[in-house]
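Chemist: how would this look folded up:
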Amino acid sequence: MTVDVITRDGSQVRVPDDAVDGLASRMRGALVRGDDPAADAEPCEVWNAMHVGRPALTARCSGTADVVDAVNFAREWGLLLAVRGGGHSVAGFSTVQDGMVVDLSGMRGVQVDPDRRLARVQAGALLGDVDRETQAFGLATPLGRVSETGVAGLSLGGGYGHLQNRHGLSCDNIVAAQVVCADGEIRTASAGVNPDLYWALRGGGGNFGIVASFTFRLCPLGPTVAFAGTFYPLEDLADVERRWRDHVVGAPDAVTSFVVSLTFPAAPGMPEVIHDRPVAVVGGLYAGDPDDGMRVLAPLRELGTPLFDLSQPMPYSVVQSSFDALFPRGVLRAYWKSQYLDALTDDAIDAIAARALDRPGPMTLVNTFHIGGAVHAVGAEETAFAERSSPFMVSFDTMWTDAAQDSEAVDWGRSAWQEMAKFGNGNVFLNFTGLADEPAQAGVDSAFGRNLRRLAQVKAAYDPDNLFQVNNNVLPAS
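Modeler: I've put the predicted structure just below:
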């Protein structure tokens, strides 16, 4: 008997049972075949329901040694390999049809050293796992805005979040990483050890190996923070966003703010005035004293006539999970696109508002993020993440549930992005990418800019045969 698996060149190889059984016997975690009923009981369901490819083999790793064995197996047999951390890849990179998946979702340990203000985080951890452990010590590291997002994909791709303007991106706070490279060797990447690999991991994605664990720098924060969350009528978005823009460009770095356009669901405990109503939510977090923060955030609550204002001091962990309900795992079909803007002009705001009022469905979001402070304090070539100057990013998070609407929804997302391109600077955020079946290098050139050449050299040093290619792929330099 054999297992038929897709290879990196698109062909198919028949892997004998004894080879598969040999890998299974070496692993402490489970090796699951695609035809095994256990494959239907995935411990980590992928987030985007558009991309639910069934792997021929899934290595459910329990630790770094399992990752080493899985990588060696995939390399020796030439298998097409995907890596799953939290399974939250919008573009579908968390799985692969008929290939092999290295599933890290069972590796969710978080160890906090409060004296050194460091946290060692396994690569299957979710944001909520990290926040729970670090907040026990009144500490945090910059992560995203949805607690069920995987730490690894978020951080390797940059990592925007509520603390970015004060403390930088997630990738900026990586102190070290333990990496299983394509040759099966375990390497440490830090400023003093393999510094080229360390540079590339901070924004270069999963191109250079499988990170088994990260060490993050922590900052004092919480457990209570000041949070602004004010709901305005969506038809007022253009005026509200103009006032928001004028305010945030001069706001202190302790403030990270955004505008989200959505149809708010009829959520229990929320007032009926916003139930199933299209709204613009102006959000902001102050990374500092909560009482000071509520005073500093007050202008975000006065940009128009609110429908509802939930602004208040609240636990940081609650802020981090407040948007979770909008992103249920395995339910939504999603196609996202982004644009960076050097200036948020009145014309750009009018275009954003028009699109927000003409979304293809209630679950689609139109977002504007303010970026500055610590994000811009890092040079464009200091890490692989090159976008260090744009003060705004606009994203169109097209989301729906009916597969029959795929074409219509994707077309809307693409057209909205193309329209916004005339206001953007041509750069995109790779974690907000569209379909995995678009060109493998889609957006890579614009996202990495001058860093792409150096990334290709690092890729050639650590993964010359492009074993790790199910990602926003950097090709190895020839």
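Chemist: CA only for contacts and neighbour counts going forward, please
Modeler: Noted.
Chemist: what about the helices in the stretch 251-400 of the chain?
Modeler: Taking DSSP state H, counting those that start in this stretch, the helices of the stretch 251-400 of the chain run over residues 290-297, 316-321, 346-356.
Chemist: try the stretch 51-200 of the chain
Modeler: 64-77, 127-135, 151-156, 164-167, 195-201.
Chemist: what's the nearest residue to V130 if we skip its chain neighbours?
Modeler: Nearest residue to V130, sequence neighbours excluded (Cα to Cα, 6 or more residues apart in numbering): V110, at 6.2 Å.
Chemist: from L139, how far off is the one you found?
Modeler: 13 Å (Cα to Cα, to the nearest Å).
Chemist: follow-up on the earlier one: wait, what's in contact with the residue nearest to V130?
Modeler: A119, R120, V121, Q122, A125, D129, V130, E133 (Cα atoms under 8 Å, 6 or more residues apart in numbering).
Chemist: neighbours of the fifth one, how many?
Modeler: By that I understand A125. For A125, the count of nearby residues is 24 (other Cα atoms under 10 Å).
Chemist: now do the second one
Modeler: When counting by other Cα under 10 Å, one arrives at 20 neighbours for R120.
Chemist: ok, it - contacts?
Modeler: Counting by Cα under 8 Å, 6+ apart, the residues that R120 touches are V110, Q111, V112, S213, F214, T215, F216.
Chemist: my guess is the second one contacts R117, does it?
Modeler: No: contact between Q111 and R117 fails when scored by Cα atoms under 8 Å: they sit 10.9 Å apart.
Chemist: and the two? Which one has more around it.
Modeler: Per other Cα under 10 Å, whichever of Q111 and R117 has more neighbours is R117, with 17 against 14.
Chemist: what about the more buried one, distance to A140?
Modeler: 9 Å.
Chemist: name the residues contacting each of the two.
Modeler: Shared contacts of R117 and A140, counting by Cα under 8 Å, 6+ apart, come down to L218, C219.
Chemist: to compare with the earlier structure, here is another sequence to fold:
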Amino acid sequence: MTAQGAGKVTADVRDDPARELGLSFRGTLVRPADEDYDAVRQVWNGMVDRRPALIARCAGVADVISAVNHARERGLPVAVRGGGHNVAGSAVCDDGLVIDLSLMNGIRVDPGSGTVRAEGGATIGDLDHETQAFGLAVPMGVVTATGIAGLTLGGGLGWLRRRHGLSSDNLISADVVTADGRLVTASEEENADLLWGLQGGGGNFGVVTSFEYRAHPVGPDVFLAFVVHAGTDAADALRFYREWAPTAPDEVSSFAILWHAPEIDEIPAEHHHAPIVVYLAVHSGDVGRAQQDLTSLREFGSPIADLSDTLPYLEVQRFFDADYPAHEMRYYWKSHYLQGLPDDAIAALVELNENTPSPHSTLDVWQLGGAFSRVGPGDTAFGDRSAPFLLGIESNWESPADDAACVEWGRDAFRALEPFSTGAQYVNFPGLYEDGDEMVRGTFGANLDRLVDLKSRYDPSNLFRLNHNIPPK
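Modeler: Now for the predicted structure:
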């Protein structure tokens, strides 16, 4: 470069600070004036509408380091986007820098060792596609557009939770760009404390550019029990589920979902749009044994439909996808870990489902136990696992005109079930982080002091704070 050229670059950098980042950046920088800005800043939740000053679409680790250094040196708010699926919209921020990993989605499976290395922008669908080619699966969530990064860092509950635990339980190592722009590896052999913090402690400690997981033989087929009960039988169906859930083998992971019946041929027309309870259970073990293990769940009461079937694991993983479209729907999700499912809690759930302002909303009772529960509260940052059920409160709707009513319904459900809660919440269902401090204290409990120490070491200035934040000392 000539001296004249160098002078021009310096002037441009002074006039446009983003140009300074561009000099050391191989990916794509997207500014508010760019044609693709609105498309790139969108996240899954259609209710989230934030306008970052700059979106850094990283092509590799060097870009992530440059973006972190740029944000730190200029005091910019930082959001980190993996899959962009976090319901609170934490992947994007107003007037700050979005570090977008969505172009970094490479995956490498090692079938010999049963391990998988995936970049931070990969989705569950990306990971499933590669692992199932070798008859393997990593425990992940139940909507395939979800990014593996945010899911894993918050725990990661899915169809394999009772057989193989959380996504974070299967995390072997991770590469992390810390707040000071260093790339470090977290594993049992190196920075083991950081690996512990990443197993449920969220994105508080840096940008994870790649994850190494333990994979397990699963599929290609699994058995899905899919049984529908009328809303008039909801209380009885939940009471039966309460007694049945602790008896199921580890190969079974299930839900009882309070919902409104969709308009599909398999459900009798007189029940369309009316309250229902759905049993959904995946048996990931021997398909022949699955029918026997799930017989009592399928035969209880007088179901209005039984759509159970043996299906490819990949199809089961995509089961919920159509119900959670990106950008179109609006979402507000919260949660409680429940000490049990007493009759008073069941009554509250039934009434809430009957009175929801949106037929798309659900109240999901997740069966816990099994492998999920056999990890000690201090073994990972995720914390206590003694609760028998998780309640997912999903307020889902279409029109902005319904925002206030649907958010309030979600908050009403949270308040109504709070007396039955352990005090902990699933941090991947955080509402809008409006009670973030309380959620952090109640969820991490005895692990919080150790997490604060980690935060103070790896991010003392709290650069990574747009999350369920753990402030440094």
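Chemist: returning to that earlier point: counterpart of the residue nearest to V130 of the first structure in the second structure?
Modeler: Using TM-score structural alignment, the equivalent of V110 of the first structure in the second structure is I107.
Chemist: K459 of the first structure too?
Modeler: Under TM-score structural alignment, K459 of the first structure pairs with K455 in the second structure.
Chemist: what does A345 of the second structure correspond to in the first structure?
Modeler: In the first structure, A345 of the second structure lands on A348 (TM-score structural alignment).
Chemist: contacting residues around its match?
Modeler: With the criterion set at Cα under 8 Å, 6+ apart, A348 of the first structure makes contact with M420, F423.
Chemist: go on, S361 of the second structure?
Modeler: So S361 of the second structure contacts W259, H260, E394, S395, N396, W397 (Cα under 8 Å, 6+ apart).
Chemist: how far away is the counterpart of T295 of the second structure in the first structure from V281 of the first structure?
Modeler: Aligned counterpart of T295 of the second structure in the first structure: A298 (TM-score structural alignment). Separation of A298 of the first structure from V281 of the first structure (Cα to Cα): 14 Å.
Chemist: so which bit of the first structure is stretch 133-150 of the second structure matched to?
Modeler: By TM-score structural alignment, stretch 133-150 of the second structure lines up with residues 136-153 in the first structure.
Chemist: ok now that stretch, how far from the chain's centre?
Modeler: 11 Å (Cα atoms, centre = their mean, to the nearest Å).
Chemist: tally of neighbours for E408 of the first structure?
Modeler: Neighbour tally, E408 of the first structure, other Cα under 10 Å: 10.
Chemist: that one maps to what in the second structure?
Modeler: Using TM-score structural alignment, E408 of the first structure pairs with A405 in the second structure.
Chemist: just the helices of the stretch 51-200 of the first structure: most buried one?
Modeler: helix 151-156 (a mean of 27; mean count of other Cα atoms under 10 Å).
Chemist: how much does that one stray from the second structure?
Modeler: Following the fit onto the second structure, the mean deviation recorded for helix 151-156 of the first structure is 0.6 Å by mean Cα distance after the TM-score superposition for the first structure.
Chemist: quick one: the strands in the stretch 151-300 of the first structure?
Modeler: Ranges of strands within the stretch 151-300 of the first structure are 174-180, 186-190, 210-217, 219-220, 224-233, 255-264, 277-286, based on DSSP state E, counting those that start in this stretch.
Chemist: could you export the ones you listed as CSV, including mean neighbour count and distance to A416 of the first structure?
Modeler: Below are these laid out as CSV (neighbours: other Cα atoms under 10 Å; distance: least, Cα to Cα, whole Å):
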stretch, mean neighbour count, distance to A416 of the first structure
strand 174-180, 23, 34
strand 186-190, 19, 39
strand 210-217, 24, 34
strand 219-220, 17, 38
strand 224-233, 24, 21
strand 255-264, 24, 14
strand 277-286, 25, 18
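Chemist: can I get these in TSV with distance to G372 of the first structure?
Modeler: Output for those, formatted as TSV (distance: least, Cα to Cα, whole Å):
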stretch	distance to G372 of the first structure
strand 174-180	19
strand 186-190	25
strand 210-217	20
strand 219-220	18
strand 224-233	18
strand 255-264	8
strand 277-286	14
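Chemist: which one, of the helices of the stretch 251-400 of the first structure, ends up nearest to G29 of the first structure?
Modeler: helix 316-321 (29.6 Å; Cα to Cα).
Chemist: residues in the second structure aligned with that closest one?
Modeler: If you align by TM-score structural alignment, helix 316-321 of the first structure falls on residues 313-318 of the second structure.
Chemist: okay if I get the helices of the stretch 51-200 of the first structure as JSON lines plus distance to W336 of the first structure?
Modeler: Shown next, in JSON lines, are the helices of the stretch 51-200 of the first structure (distance: least, Cα to Cα, whole Å):
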{"stretch": "helix 64-77", "distance to W336 of the first structure": "30"}
{"stretch": "helix 127-135", "distance to W336 of the first structure": "21"}
{"stretch": "helix 151-156", "distance to W336 of the first structure": "15"}
{"stretch": "helix 164-167", "distance to W336 of the first structure": "21"}
{"stretch": "helix 195-201", "distance to W336 of the first structure": "23"}
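Chemist: how about these, which one is nearest R450 of the first structure?
Modeler: Of those, nearest to R450 of the first structure by Cα to Cα is helix 195-201, at 12.9 Å.
Chemist: where in the second structure does that closest one fall?
Modeler: With TM-score structural alignment as the criterion, helix 195-201 of the first structure aligns to 192-198.
Chemist: can you tell me what sits against that stretch?
Modeler: 153, 168, 173-174, 186-188, 205, 379-381, 451, 454.
Chemist: contacts only, for the spatially most central residue of the first structure.
Modeler: Residue closest to the average C-alpha location in the first structure (Cα atoms, centre = their mean): L154, at 3.4 Å. Taking Cα under 8 Å, 6+ apart, we find L154 of the first structure in contact with L143, G144, S170, N431.
Chemist: ok, now with 10 Å
Modeler: By Cα atoms under 10 Å, 6 or more residues apart in numbering, L154 of the first structure lies in contact with 85-86, 88-89, 126-127, 143-144, 160-161, 169-171, 203, 205, 431.
Chemist: again with E76 of the first structure
Modeler: Contacts of E76 of the first structure by Cα under 10 Å, 6+ apart are A70, D183.
Chemist: counterpart of it in the second structure?
Modeler: Match for E76 of the first structure (TM-score structural alignment): E73.
Chemist: now do the buried residues in whichever strand or helix holds L454 of the second structure.
Modeler: Element membership for L454 of the second structure (DSSP states H and E) is helix 448-458. Residues of helix 448-458 of the second structure classed as buried: L448, R450, L451, V452, D453, L454, K455, S456, R457, Y458 (neighbour count, 16 or more other Cα atoms under 10 Å).
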